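K.L.:
Here's a sequence, model it:
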Amino acid sequence: MDLMNWIWENSRMDQKSRPNWSLCNFLQSDKQYYQWQFSKCLEYAAKRGDLVRVKWLFDHFKECEVPHHVIYAAAETGQLAVLKFLLNHDYGVYGAKIDSPEVKKRKVESEIDVQSRITVKWGSRNVEHALCNEHPEVAQWFYKHVPKGEYDHGDDRIRNLISGALDAGADEFAEALVPQGSNILDFAMDCNRLEVIERLVDGGYFVRDDFNAARSIEALVRADRLDLMKRISTQQNFPPDHAVHWESHWFYAMSNACHTGNVSILRWLIEHPLGRILLKVEKRSKKLNGLILRAAEGGHTDVMEYLHDEGIITEYKYALLLAIRKNQLGSVKWLVQHFPQSEIIPDYCIMDEAAKFGRIEILEYLQSLDASIIPGWAPIHTSRNGETGQTALATIRVSPTDANLKVYKGAVQCQATWLPTDPMDHASANGHFDLVKWFDSNRPEGCTTAAIDAAAANGHFEIVQWLRVNGKRGFTTKAMDGAASNGNLEMVKWLHENGGAGCTKAAMDRAASNGYLQMLKWLYTNRSEGCTINALEGALGRGHLHVVCWLQMHYPQYSPSNMDIEVFTDNKFEIFLFVHIHYAYILTRTFVQDILGDDMRGNPNGNDAYIFNWLQEKYVEE
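P.N.:
Got it, this is the predicted structure:
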């Protein structure tokens, strides 16, 4: 709070009293930035339930608007106290009725205070949003207290509210929403809650609703309720008239059964007439191969065995790669034993994937086998200084790495060939010291300079020192460039004293782009390489305003190009303000329109609306 008070007290309302650049200069003198700051700060405080800061903002800001996304933020985390405060201080609700007896009474009770003349945009779908985030008490409050003009209370809306309340376990709230003379189950067909589905089955509701019958079959897999699945099946005629949605939900039910390892449910789904239809329809596609992926990542070898015996699977390589990533040794063993000879994986692909993720137990198992039976392995007699791997007949999707060989978990890239040295290089880059030593003792391929460079870039001191002491490879400039890019100042200092290879201008450029000001200061003082215009443009593009200010002071000769700056950062308004003062030539009408994009120009959302208004006022309407 002390910092907030200091910033407020030092912000100037008169534009003529701004001798130097500071964001404080704009806080109370620029109406759009004023509103933007209020909205951003309020969203942050509301989401965390920080009522003290919410009150501070209302005490200091006047005639602002609380955007709908602030309401969503509070509802998402169940901040009912904040929502009540916003309602009691909503000028849009009480401003015109300030002299009414009810409002006067509540003012005396200190519930209502609209002196700040702040209006709240309550929006819609707040009840559903609270229910989806499991805050039924907030949902009930919204429904009871939020101005009714903000809502559409049609039949579809009521149905969605009742279903959402039932899903959240708010049965009393759901019952209260049911129109007089109706049964709550008439509005519950979209509900995924087990108890509700069971009531729907007992009431025979799925006889007349084949769409939700299919959807419920999928939901019941996770609950392990084969009995209810069978009962729903008996309430439908097969094949159904509308087979498209049945096939979709049936497939995902099969996928869920593979993921949970439930062979009995999977067998019933596949042997069911609709399951047989689905297998026939998808026989020529690769969609069914996704089933073994779900089983492999969970280590469910019994499911994999069943799929194999039924002849459903035609591709195994991606299941093997996924099992390695998920560290499922049992799945790896089964897949190696059942891998078809007709399916090809490039040499070193499997070894490299295990190295990236540090799967030493899997590597030890594979190393114990005859290399000829392991797909995507490598012949044991490869030369230690070999420079090429086997050329693949086709590309394969594997885990990608960044410029410093650090793996991106959860993503994939297509690759066709591997170097024999890739596994040890990637083990080093990703900090798997036990694997680095294992490769050195058990494999002949060795590593390249990328091993020690990437280990240094990613901050793995122990590996760097071991590789250096054991004379594996020396450093290149990529080591210090990479360490600077990642903000590892201690590693940069160590390399400066011990590496000998130095760095390039990319060290400062990348450190600036990633916002590492202390790194920039050290490199500026202790190295002579300097930086390029990329440092300033990169820092601008990523919103590192503190870095931009420092670069402008120390490298005044650089002026950013109007072609290379892309502002997609959380503080882009502040970047625009800086550019407005120092590099206004960039903000041409064409550039502004390109930055905003078609969607924002048509319907700016959230805090971006204030940036849009500011740009319109300053650079489009003038």
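K.L.:
make it CA atoms for all contacts and neighbour counts henceforth
P.N.:
Noted.
K.L.:
Return the residues in contact with Ile586.
P.N.:
For Ile586, the contact set (C-alpha atoms under 8 Å, 6 or more residues apart in numbering) comprises 561-562, 579.
K.L.:
Check which helices and strands the helix or strand where Trp36 lies is in contact with.
P.N.:
For Trp36, the host element (DSSP states H and E) is helix 31-47. Here helix 31-47 touches helix 24-27, helix 51-60, strand 65-66, helix 68-76, helix 608-615, going by 3 or more C-alpha pairs under 8 Å, 6 or more residues apart in numbering; DSSP states H and E.
K.L.:
one step back: buried subset of the contacts of Ile586, written for PyMOL?
P.N.:
Selection of the buried residues among these in PyMOL, burial being defined by 16 or more other C-alpha atoms under 10 Å:
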select buried, resi 579
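K.L.:
what's the closest of the contacts of Ile586 to Ser17?
P.N.:
Sorting the contacts of Ile586 by how near they are to Ser17, with C-alpha to C-alpha, puts Val579 at the top with 19.7 Å.
K.L.:
Mind checking what secondary structure that closest one has?
P.N.:
Secondary structure, DSSP: H, G, I helix; E, B strand; the rest coil: Val579 is helix.
K.L.:
Check the burial of Gly500 by counting its neighbours.
P.N.:
For Gly500, the neighbour count with other C-alpha atoms under 10 Å is 12.
K.L.:
what sits against it?
P.N.:
Gly500 makes contact with Phe475, according to C-alpha under 8 Å, 6+ apart.
K.L.:
same check, this time on Asn327
P.N.:
Asn327 neighbours (C-alpha under 8 Å, 6+ apart): 359, 362.
K.L.:
hmm, 7 Å instead?
P.N.:
Asn327 makes contacts with Arg359, as judged by C-alpha atoms under 7 Å, 6 or more residues apart in numbering.
K.L.:
how far away is it from Asp152?
P.N.:
With distances taken as C-alpha to C-alpha, to the nearest Å, Asn327 is found 50 Å from Asp152.
K.L.:
Using a markdown table, please lay out the helices and strands packed on helix 31-47 together with mean neighbour count and distance to Gly543.
P.N.:
As requested, those are exported to a markdown table (neighbours: other C-alpha atoms under 10 Å; distance: least, C-alpha to C-alpha, whole Å):
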| stretch | mean neighbour count | distance to Gly543 |
| --- | --- | --- |
| helix 24-27 | 20 | 17 |
| helix 51-60 | 16 | 25 |
| strand 65-66 | 20 | 25 |
| helix 68-76 | 22 | 22 |
| helix 608-615 | 19 | 15 |
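K.L.:
structure for this one too, so we can compare:
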Amino acid sequence: MTVVPLLVVRLLFRSKAGFGSLPHVVNAVSVFLDTSVELPLERASKLGSLPLLNRIWDSLEMLPDHSSWSVRRLLLQEDSYTERQFRLSLTEACKKNDRSMVQWIFEHFPGRGVRMQVVEEAAAAGAMDILQYFADNERDSEVDTRLAKRDIFFGGKDTANAAAGGHSDIVRWLYQFETDYERDDAATMEAAVANGDEELVRWLHQVMEIQVCGVPRAAANGHLSMLQFLSAFDRIPAGVVVQAAKNGHLDVVRWAIDRDWDNEKDEEDSDEEDFYTSGFYSRQRKISRPPYLTSIGGEASLAVHTAAINGHLKVAKYLHARVDWPMDYEEQKVNSKRLRSTLAEIEKELGKDHQAAPISRKTMLEVVRKGLLEVVEWLCFEFSGNHTIDLFRPLNEEDTLVYAMDEAAAYGHLDIVKFLHEVAPSLEEEFSRKRKKNIAEKMNEAMFGKRSKRHGIQCTTEAMDGAAANNHLEVVMWLHDNRSEGCTNALDRAAGNGHIEMVQWLHAHRSEGCTTIAMNVAAGFGHLDVLKWLHEHTSAGCTTHAMDRAAASGHLNVVKWLQDNRHEGCTKGAMDGAAENGHLGVVKWLHENRSEGCTNAAMDFAAQSGKLDVVKFLHRYRTEGCTAKAMSGAAAGGHVRVMQWLHANRPEDCSGAAIDDAALHGAFEAALFLFLVRGEKMSQEVIRNDNVRGYPGFYDFIFEKMW
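P.N.:
As a prediction, the model looks like this:
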């Protein structure tokens, strides 16, 4: 089929006498100008346009044998590339649940097998029509589809993906197909449990004989009826209370704790039973039951933190009321030991990203950052008397001490700032009163040492600095009127973020002033109004970083203003940065109006970023050239057009090892170009790299071409 010429080409040649009888000329010019035909099929598939796919495919017929290398030609030359395009295009069609596109791909790629990952995507999308189409075209199918039969690889996460999407009918349908690949039955059950699909869970357990798992996910989603249904099988596993508390499901929390206490078949709590096996279908015989959920060091005590940081105050209060908190030193030792055991059990169930934790300074910092005033108040009044919990001890984050009031100010939570300011004296007084020790405490100190002094509520200059940086003017004004800490770099940070009203207020009411950082950073982010104001009202000025940053970010108006109003100028980094980020207009202006020039990093950076127009300009008008990093960087980014240009115009600067960079970044078309056109071979280290072999197409390519 002939590719329909572009409209602009047809109109152009229609006005030219003598070309009406030369349609092949019109077609050739159209194909030359039409860059869409150079799109890989898998990228075109993402656009969901069958006409575009047809246009690309039909253009293959117009490729002369002597034409230069192109992505389209790979479909005719390289089987590994064709297989990759088939697989990735089919994957995109499945994601879109586009059966017509799937049919187009099958018709144009006869006989190619459908890999398991493609089936998984179709299952995840709930694409029953596509899955049935796959089955009808399978090699063993007796359905006449008028197409060559092919292998369809079911298994893996196909049923799990379908279950996660709530497609229980597809789950049952998929299980009729046997597979040579292990199917992830556990993930399927876990997804069904998480969705609260009791009917599917019962079918998976009774018919497919899959063990129940993933119970904490049902708790996280608030599926109480599912938990009640599953509780007949075995003890509720670790993590249920934490996950329910995380999402505020008080009914689930109540049920889990009440069931834990009402379970009469278990023996009484034993302080000696600190390590236990939890979970459904546990075959380990238990000599005595594990601690109750609400016991000292139990899961409920860790879930208080979880509920609090997510703003579920009712849940936090309920858990706090049910938990047995340590009352003396001996109980504190038991608590510490059990907490380690409980956390280990929770991590087994939930992984390392769980939110279970004891109440601590981290709890306070998280609720402060989220602006949860009621939770902050509750934590202060409920735990201020607990000598084992230091809510306001600063936390070291990236070598910086972080204070609760500072964070409240930086996040703009003025109500919390005011509360902490008002309650600080009373808490300090209570701490002083609590320091009067009873006889038992004195004996504990004699035996085990003195407990550390607890921290009161503190505020530093970071409060105003952070509030200014984030444009919380009301907070800054309140701190100015009610606190004495002041600020340090508040004006610099406000200017850098473009907060001109904040800059003006700080200049008028504070004495700290600013540094060159203010104008430098403001220029880099294009805040010309701030730049002008600072230029007129302050004396700190700026450095060459101002123009360098503005140029790199593409703010030509700022660059021009600095040229006309400041004397600092710029460095070679200005053009280098502008080139890297593809700001051709800035590169041209610097070339014509400044004398600093650039380094060979400019073309290297532009090539790495795929900015071919910048590369061409630098090649034509500058003398710095590039290095082997240009081709290597372009290869790593998959910028084939840039690579073609470098190969044709700067072959002396091209490395012979760029194919390794392409392979390590999964840039398949780039790797094929380097192999077919430049004759490069991958190193043995890269050939053996498991990540490289895992990229679509590379496995077949390596074993076909590299061995």
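K.L.:
Would you pull the TM-score for this pair?
P.N.:
In this superposition the chains share a TM-score of 0.71, using TM-score structural alignment, normalised by the length of structure 1; 547 aligned residues with a C-alpha RMSD of 4.6 Å.
K.L.:
Of the helices and strands packed on helix 31-47 of structure 1, which is nearest Ile374 of structure 1?
P.N.:
Checking the helices and strands packed on helix 31-47 of structure 1 against Ile374 of structure 1 by C-alpha to C-alpha gives helix 68-76 as the closest, at 49.1 Å.
K.L.:
List the contacts of that closest one.
P.N.:
The contact list for helix 68-76 of structure 1 (C-alpha under 7 Å, 6+ apart) reads 42-43, 46-47, 83, 121-123, 126, 129-130, 133, 138, 606.
K.L.:
cutoff 6 Å now
P.N.:
Outside helix 68-76 of structure 1, the residues that touch it by C-alpha atoms under 6 Å, 6 or more residues apart in numbering are 43, 46-47, 121-123, 130, 133.
K.L.:
hmm, which of those are the buried ones?
P.N.:
With neighbours counted by 16+ other C-alpha under 10 Å, the contacts of helix 68-76 of structure 1 contain buried members at 43, 46-47, 121-123, 130.
K.L.:
who's in contact with Ala606 of structure 2?
P.N.:
579-580, 615.
K.L.:
Ala244 of structure 2 too?
P.N.:
By C-alpha under 6 Å, 6+ apart, Ala244 of structure 2 lies in contact with 219-220.
K.L.:
Show me which of the buried ones among the contacts of helix 68-76 of structure 1 is closest to Phe439 of structure 1.
P.N.:
Using C-alpha to C-alpha, these come closest to Phe439 of structure 1 at Lys47, 48.5 Å.
K.L.:
which residue in structure 2 lines up with that closest one?
P.N.:
Under the alignment by TM-score structural alignment, Lys47 of structure 1 pairs with Lys95 in structure 2.
K.L.:
Give me the distance between that match and Asn161 of structure 2.
P.N.:
Counting by C-alpha to C-alpha, the gap from Lys95 of structure 2 to Asn161 of structure 2 is 12 Å.
K.L.:
repeat for His305 of structure 2
P.N.:
For His305 of structure 2, the distance to Asn161 of structure 2 equals 32 Å [C-alpha to C-alpha].
K.L.:
Equivalent analysis for Leu491 of structure 2, please.
P.N.:
From Leu491 of structure 2 over to Asn161 of structure 2 the distance is 51 Å, taken as C-alpha to C-alpha.
K.L.:
Neighbour count for those two, which is higher?
P.N.:
Of the pair Leu491 of structure 2 and Asn161, Leu491 is the one with more neighbours under other C-alpha under 10 Å, namely 29 against 25.
K.L.:
and the aligned partner of the more buried one in structure 1, how far is that from Arg325 of structure 1?
P.N.:
When structure 1 is aligned by TM-score structural alignment, Leu491 of structure 2 is paired with Met424. Noted for Met424 of structure 1: a distance of 17 Å to Arg325 of structure 1, by C-alpha to C-alpha.
K.L.:
What of Trp550 of structure 1?
P.N.:
Separation of Trp550 of structure 1 from Arg325 of structure 1 (C-alpha to C-alpha): 42 Å.
K.L.:
Neighbour count: the two, which is higher?
P.N.:
Comparing Trp550 of structure 1 with Arg325 by neighbour count (other C-alpha under 10 Å), the higher total belongs to Arg325, at 21 against 16.
K.L.:
Please report the distance of the nearest residue to that one once chain neighbours are set aside from Ala392 of structure 1.
P.N.:
The shortest distance from Arg325 of structure 1 to any residue other than its chain neighbours is 6.3 Å, reached at Phe357 (C-alpha to C-alpha, 6 or more residues apart in numbering). Computed with C-alpha to C-alpha, the distance linking Phe357 of structure 1 and Ala392 of structure 1 is 22 Å.
K.L.:
which of these two has more neighbours?
P.N.:
Phe357 (21 against 17).
K.L.:
in structure 2, which spans are strands?
P.N.:
395-397, 400-402 (DSSP state E).
K.L.:
so which of the ones you listed comes closest to Trp478 of structure 2?
P.N.:
When these are compared by C-alpha to C-alpha, strand 400-402 sits nearest Trp478 of structure 2, at 20.3 Å.
K.L.:
Mind listing residues that contact the closest one?
P.N.:
Strand 400-402 of structure 2 is contacted by residues 394-395 when judged by C-alpha under 6 Å, 6+ apart.
K.L.:
can you give me how far it is from the chain middle?
P.N.:
Here the centre of strand 400-402 of structure 2 is set off from its chain's centre by 26 Å, with C-alpha atoms, centre = their mean, to the nearest Å.
K.L.:
before we move on, what about stretch 570-581 of structure 1?
P.N.:
The answer for stretch 570-581 of structure 1 is 25 Å, by C-alpha atoms, centre = their mean.
K.L.:
Stretch 544-554 of structure 2 now?
P.N.:
With C-alpha atoms, centre = their mean, you get 29 Å for stretch 544-554 of structure 2.
K.L.:
Check stretch 500-518 of structure 2 too.
P.N.:
Centre-to-centre, stretch 500-518 of structure 2 and its host chain are 36 Å apart (C-alpha atoms, centre = their mean).
K.L.:
What of stretch 132-148 of structure 2?
P.N.:
On C-alpha atoms, centre = their mean, the centre of stretch 132-148 of structure 2 falls 39 Å from that of its chain.
K.L.:
now swap in stretch 355-362 of structure 1 and tell me
P.N.:
25 Å.
K.L.:
against structure 2, where does it fall?
P.N.:
With TM-score structural alignment applied, stretch 355-362 of structure 1 matches the range 468-475 in structure 2.
K.L.:
what sits up against the matching stretch?
P.N.:
412, 414, 490, 493-494.
K.L.:
So which of those residues belong to helices?
P.N.:
414, 490, 493-494 (DSSP state H).
K.L.:
Need the max-distance pair from those residues.
P.N.:
Among those, the pair separated by the greatest distance (C-alpha to C-alpha) is Leu414 and Arg493, at 19.5 Å.
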